[in-house]
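Asker: how would this look folded up:
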Amino acid sequence: MLFNSYEFILLFLPVTFVVFFTLGKLKCNKLATVWLVLASLFFYGWWDYHYVPLLLMSILFNYFVGKQIENRANKKAILFGGIAADLLLLGYFKYADFFISTVNDLSGSSLGLLNIVLPLGISFFTFTQIAYLVDVYRGIAKNISLLYYFEFVTIFPHLIAGPIISYKEMLPQFVRAETFAINHKNIALGLAIFAIGLTKKVMIADNLAVWANIAFNNSENLTFLAAWIGSISYSLQLYFDFSGYSEMAIGLGLLFNLSLPMNFNSPYQATSIIDFWRRWHMTLGSWVKEYMYIPLGGNRHGELCKMRNLLVSMLLIGLWHGAGWTFVLWGGEHTVYCLL
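Answerer: Model (predicted):
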């Protein structure tokens, strides 16, 4: 179910909103949370219900691993085991065919592709939960209950397209009494931000997609002018699509009195590549910085280590955006630009 679909806007969102705040008005806060979790799972399963069990197993696994990290002495081994399992799951669904294709290209073999359908939002809920495990290990996140952990992972405004959220920042919002009471200011602000994002997605990005698709579907017969129109259309389509979804997510969060992190801040106005990555997919950049770049050593151990850490981080960002060598090269290219 997409944020710009009639089913979402006219049915799912109003019903979810009314039931949630009705239960909140009756002081049934935990029941309201249960309702929001079930609604979010329904939202996820609308695309393909076969992947709901995968999401549930991932949530239960990471919650269990988090509890073990809290209660056991060998915390680091448990942490690494949990992260490895998360990455293996993500790698299988997102990168298995990429790996097989690469082996075929390099060796001349003809291994069959698995043709795996990528589960919706798997990168987001995987990275969200890896951050949770690390925060538990660091002692800055603590389990309250399985219910709130379910809400943390599944809350529908962020589930399929981000932003990547933090357990330590979201949990206080989930449990406070004010979350379950209608806030007219938040509703007005949330609807306004959602409407702006919806306009960017439907009226700008989707219309530009028509021109971009014409160019990419006829790449062998393009004129000079048509190639530039297609290229610029695609750049702006990508820009307004991501900007629209980021704003719709923030607006939806405010409707339920939740403050989601900003994920997009006019990246095409950036004055440098470094500034660009402070504005584009901001929560991914923050995640990579906090959970990869700094733990690897950041810029604390000399220029060579800094270059290595930056390269690893940017290659990860490249692979995040897609399973292909073009994305790997794109990440490497941005590493060079950041070092210039």
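
Asker: hey, let's count contacts and neighbours off CA atoms from now on
Answerer: Fine.

Asker: all helices of the stretch 1-150 of the chain, in order?
Answerer: 6, 13-25, 29-45, 52-71, 75-107, 122-138, 146-154 (DSSP state H, counting those that start in this stretch).

Asker: Tell me which of those approaches Phe242 most closely.
Answerer: helix 122-138 (14.4 Å; C-alpha to C-alpha).

Asker: Tell me how far the nearest residue to Lys289 once chain neighbours are set aside lies from Tyr92.
Answerer: Distance criterion C-alpha to C-alpha, 6 or more residues apart in numbering; nearest residue to Lys289, sequence neighbours excluded, is Ser313 at 7.8 Å. Going from Ser313 to Tyr92 by C-alpha to C-alpha, to the nearest Å gives 20 Å.

Asker: swap in Val34?
Answerer: 31 Å.

Asker: do the same with Glu169
Answerer: 30 Å.

Asker: any idea which element Pro316 lies in?
Answerer: Rather than Pro, residue 316 is Leu. Leu316 is part of helix 303-321, with elements assigned from DSSP states H and E.

Asker: how about this one, so we can line them up?
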Amino acid sequence: MLFNSLSFLFLYLPVVFAGYVILLRWRRQWIAAWLALVSLFFYGYWDLRYLPLLLVSILFNYWCARHRRFLLFSIAANLALLAYYKYANFFVDTANQLGGHWQGWAIILPIGISFFTFTQLAYLVDCSRGKVGEYRLVHYALFVSYFPHLIAGPILHHKPMMAQFDYWPRLEMANIGIGLSIFVVGLGKKVLLADPISVLVAPVFAAGAHPQLLEAWIGTLAYTVQLYFDFSGYSDMAIGLSRLFGVRLPLNFNSPYKAVSISEFWRRWHMTLSQFLRDYLYVPLGGNRHGTWRRYRNLMLTMLLGGLWHGAGWTFVVWGGLHGCYLVAHQAWQTFARPLPGWCAWCLTLLAVMLAWVVFRAPDLGTAGDVLRGLVGGNGVSLPRGLATWASPLKALGWQFEGIRWIDVNGPALPALMLAVALALFAPNTQEIFDASTRWSPARWRGAVMAMLFLGCLFNMNRVSEFLYFQF
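Answerer: I've put the predicted structure just below:
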């Protein structure tokens, strides 16, 4: 069941919220059980075969957390489970490419396994450090399976969530108004921006496409903003849904394409994953406490493993390695060189991120190299067909147009692409618009804007598409 589906909007969500309102008035102590139950139904709706896996994972980790001597074993078991489902096929395929004769395993990746595994790993590590301890099974089950975050994050931490699950606030219209507004904004990001732009991406990253200069840049730019609005749209929808129940989820995006350094980019992009990698991988490896070279090593290892978390493939390993190199280069630049002007640092950061997205999106390294060649004109040059009228006068001046391909760039997706780029680079983000410090209050014009945006989404939901991060 997708957030951007009619069944979710007009069946599942109304029933869940109605149950919440009834229990809030009559049986407040049952709210956690109700939300845990409907969250498990939400997961089982995707594929009932993997609901037992989620239940066993919850019960196993809950039991291990109560018996502290098994914490290390439980951490290893979670990592082994994730490795089996996510990486077994990758290891077998790699071994066969190197001359092995392993039989392939037809393992289907359970949806959301990376997110609910990392959520529980953080909890187990915090338990081992004596920071948390949860002895109520219903609350722990809700913490892991809470439906707004279950499939694609954000990654939750136990302590701030339990404080909210312990006390359910009275029904407040401000929470409903802000929650619905944030949800609609996220829905608009997905339906009106990310989905229309996707038609510009797939042809460029198809195997054997050999995109020429203009095509390669359009496809790369389109994927850069498609991924952002698709994933930040999901995160906004998760935050808005949770706000309906008086629960505040952590922020996951803070205008990452406005960053002026790669370090700042990672403080703004997928913030809960960045914090997880920092607190549970980079810092335990030693962080920056043991000299410059070990800090560089720890950055590289952290980003390589962060790349592997996103997917089992060499493209993700190379993408993580690229960002590791970016971070090392940035640290070295800060140490040995003068800071770049702000506009120059911003352009360089955005270009580096876009080039890495090419590898991230490509189905294999060969296709990634093909697109990268296209970005520098290695596959030839393509120009908009509208410029063809200038070809004859320029030929008279000695210009050569042999080998140039004329393409149509006036499709309906281009206005969506230009709007998406402008919004990503220059517009205020969702939390800036709905920041509590601005004292958001109901107003007719706000309601009218949200209603029009919601109707626009409904009219464009003729083809429901999954969110990109579901595959990770």
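
Asker: between Ser313 and Tyr92 of structure 1, which one's more packed in?
Answerer: Per other C-alpha atoms under 10 Å, whichever of Ser313 of structure 1 and Tyr92 has more neighbours is Ser313, with 22 against 15.

Asker: What is the equivalent residue in structure 2 for the more buried one?
Answerer: The alignment partner of Ser313 of structure 1 in structure 2, by TM-score structural alignment, is Thr302.

Asker: do Gly91 of structure 1 as well
Answerer: Aligned counterpart of Gly91 of structure 1 in structure 2: Ala83 (TM-score structural alignment).

Asker: What's the match for Trp330 of structure 1 in structure 2?
Answerer: Checking TM-score structural alignment: Trp330 of structure 1 goes with Trp319.

Asker: next one: Ile160 of structure 1
Answerer: Match for Ile160 of structure 1 (TM-score structural alignment): Ile151.

Asker: and what of Gln129 of structure 1?
Answerer: Match for Gln129 of structure 1 (TM-score structural alignment): Gln120.

Asker: What strand or helix carries Trp406 of structure 2?
Answerer: Counting by DSSP H and E, Trp406 of structure 2 is part of strand 405-407.

Asker: against structure 1, where does that strand fall?
Answerer: Counting by TM-score structural alignment, strand 405-407 of structure 2 pairs with no residue of structure 1.

Asker: Same check on stretch 343-363 of structure 2?
Answerer: Against structure 1, there is no aligned range for stretch 343-363 of structure 2 (TM-score structural alignment).

Asker: Stretch 275-292 of structure 2 now?
Answerer: Using TM-score structural alignment, stretch 275-292 of structure 2 pairs with 286-303 in structure 1.

Asker: Now that stretch: buried residues?
Answerer: For stretch 286-303 of structure 1, a neighbour-count test (16 or more other C-alpha atoms under 10 Å) marks Ser286, Trp287, Val288, Lys289, Tyr291, Met292, Tyr293, Ile294, Leu296, Gly298, Asn299 as buried.

Asker: From Leu208 of structure 1, how far off is the residue lying farthest from the centre of structure 1?
Answerer: What lies farthest from the middle of structure 1 is Thr223; by C-alpha atoms, centre = their mean that is 36.8 Å. Going from Thr223 of structure 1 to Leu208 of structure 1 by C-alpha to C-alpha gives 18 Å.

Asker: same deal with Val136 of structure 1?
Answerer: Counting by C-alpha to C-alpha, the gap from Val136 of structure 1 to Leu208 of structure 1 is 43 Å.

Asker: picking up where we left off before, what's the helix or strand just after the helix holding Leu316 of structure 1 packed up against?
Answerer: Using DSSP H and E, the helix or strand that directly follows helix 303-321 of structure 1 along the chain is helix 325-339. Applying 3 or more C-alpha pairs under 8 Å, 6 or more residues apart in numbering; DSSP states H and E, one finds that helix 325-339 of structure 1 contacts helix 273-277, helix 303-321.

Asker: ok, back up a step: out of the helices of the stretch 1-150 of structure 1, the one nearest Ile193 of structure 1 is which?
Answerer: The nearest among the helices of the stretch 1-150 of structure 1, by C-alpha to C-alpha, is helix 13-25 at 15.1 Å.

Asker: Kindly name the residues of structure 2 that line up with the closest one.
Answerer: Aligned by TM-score structural alignment, helix 13-25 of structure 1 falls on residues 13-25 of structure 2.

Asker: Next: stretch 241-253 of structure 1.
Answerer: Against structure 2, stretch 241-253 of structure 1 falls on residues 230-242 (TM-score structural alignment).

Asker: Average separation of the matching stretch from the aligned part of structure 1, please.
Answerer: Taken against structure 1, stretch 230-242 of structure 2 registers an average deviation of 0.7 Å after superposition, with mean C-alpha distance after the TM-score superposition for structure 1.

Asker: Outside of that stretch itself, which residues are in contact with it?
Answerer: 3, 148-149, 152-154, 178-190, 194-195, 248-253, 430, 467-469 (C-alpha atoms under 8 Å, 6 or more residues apart in numbering).

Asker: Any idea how many residues pack against Arg248 of structure 2?
Answerer: By other C-alpha under 10 Å, the residues close to Arg248 of structure 2 number 18.

Asker: residues contacting it?
Answerer: Contacts for Arg248 of structure 2 (C-alpha under 8 Å, 6+ apart) come out as Ile239, Ser242.

Asker: Name the helix or strand for it, please.
Answerer: Short version, using DSSP H and E: Arg248 of structure 2 is in no helix or strand.

Asker: What distance do you get for Ile229 of structure 1 to Asn221 of structure 1?
Answerer: For Ile229 of structure 1 relative to Asn221 of structure 1 (C-alpha to C-alpha), the value is 14 Å.

Asker: Which one of these two is surrounded by more residues?
Answerer: Legend: neighbour count by other C-alpha under 10 Å for Ile229 of structure 1 and Asn221, higher for Ile229 (17 against 10).

Asker: got the contact list for the equivalent of the more buried one over in structure 2?
Answerer: In structure 2, Ile229 of structure 1 lines up with Ile218, judged by TM-score structural alignment. By C-alpha under 8 Å, 6+ apart, the residues touching Ile218 of structure 2 are Leu200, Val201.

Asker: Same question for Leu113 of structure 1.
Answerer: If a contact means C-alpha under 8 Å, 6+ apart, then Leu113 of structure 1 has Asp97, Ile100, Ser101 as its contacts.

Asker: Also His281 of structure 1?
Answerer: Going by C-alpha under 8 Å, 6+ apart, His281 of structure 1 touches Pro163, Asn263, Phe264.
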